[in-house]
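1. All I have is the shape, not the residue letters:
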């Protein structure tokens, strides 16, 4: 991908959710909620504090994360759908 986010922004690719419920009912695309889990694709260098120093981000490329339902801005880069959000919109990293 030829895109580099600025400051404390992060590029996220949503992870697809299951098409079936736990009971085995197939959920159509129109009734599915968008997943709130994703993979970090690219990160910016970090935010600057009052003294001008760059504070590095806590997330890195490849991390699986959770984010809020309405977080980020949906964009299309090279034909793929991504989310761009600030690191503060990320709720946490899912450890393996």
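-> Cool, got the structure. Computed from a prediction, not measured in an experiment: that's the story for all the values here. Numbering: from 1, shown residues only.
2. C-alpha only now, for contacts and for neighbours.
-> Fine.
3. Residue 70: what's it in contact with?
-> Applying CA atoms under 8 Å, 6 or more residues apart in numbering, we find residue 70 in contact with no residue.
4. and the gap between it and residue 88?
-> To residue 88, residue 70 is 13 Å away according to CA to CA, to the nearest Å.
5. got it, and residue 46?
-> 11 Å.
6. Repeat that for residue 20.
-> With CA to CA as the criterion, residue 20 and residue 88 are 32 Å apart.
7. wait, what's in contact with residue 48?
-> 7, 54-55.
8. Now with 7 Å, please.
-> 54-55 (CA atoms under 7 Å, 6 or more residues apart in numbering).
9. before we go on, here's another structure to hold up against the first:
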């Protein structure tokens, strides 16, 4: 059986999908209480690492995505597929699951 080594440069999203590097979750509460791994919430903020070509129109051309590489975005809590590459957390999601660009 062949072994495939995946890294960020080898993953290229298709269609209207984007690859987002997940931001680190909060280590402690606003009151200063340290949180164990088991109660940390999945972050909903990340940085776009790669984007697909966009939606295909009826004439075969592509409609580009509204987001670009290096945008910080807020996305739906349970959206996408979680991926771990090179000990970093990523999520592969559709552009429609992105709620906002953070500036």
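-> Nice, thanks for sending it over. Because the structure is a prediction, the values reported are computed rather than measured.
10. List the TM-score for the superposed pair.
-> The TM-score (TM-score structural alignment, normalised by the length of the first structure) is 0.91; 95 aligned residues with a CA RMSD of 1.2 Å.
11. Per the alignment, residue 48 of the second structure pairs with which residue of the first structure?
-> Aligning on TM-score structural alignment places residue 48 of the second structure opposite residue 40 in the first structure.
12. Leaving out sequence neighbours, find the closest residue to residue 66 of the first structure.
-> Nearest residue to residue 66 of the first structure, sequence neighbours excluded (CA to CA, 6 or more residues apart in numbering): residue 37, at 4.6 Å.
13. Residue 46 of the second structure too?
-> Counting by CA to CA, 6+ apart, the residue nearest residue 46 of the second structure is residue 22, at 4.4 Å.
14. who's in contact with the residue mapped onto the one you found from the first structure?
-> The equivalent of residue 22 of the second structure in the first structure is residue 14 (alignment by TM-score structural alignment). Contacts for residue 14 of the first structure (CA under 7 Å, 6+ apart) come out as 35, 37-39, 82.
15. Output those residues in a markdown table; the columns should cover neighbour count.
-> Output for the contacts of residue 14 of the first structure, formatted as a markdown table (neighbours: other CA atoms under 10 Å):
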| residue | neighbour count |
| --- | --- |
| 35 | 15 |
| 37 | 21 |
| 38 | 22 |
| 39 | 20 |
| 82 | 20 |
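16. any idea how far residue 67 of the first structure is from residue 79 of the first structure?
-> 23 Å.
17. on that earlier part again, ok, residue 46 and residue 88 of the first structure, which is more surrounded?
-> Applying other CA atoms under 10 Å to residue 46 of the first structure and residue 88 shows that residue 46 carries more neighbours, namely 20 against 13.
18. any idea what sits nearest the spatially most central residue of the second structure, other than its immediate chain neighbours?
-> What sits nearest the mean C-alpha location of the second structure, by CA atoms, centre = their mean, is residue 20, with 2.2 Å. What sits nearest to residue 20 of the second structure in space, not counting adjacent residues and going by CA to CA, 6+ apart, is residue 48, at 4.4 Å.
19. you'd agree that neighbour is up against residue 69?
-> Yes - contact status for residue 48 of the second structure versus residue 69: in contact at 5.0 Å, counting by CA atoms under 7 Å.
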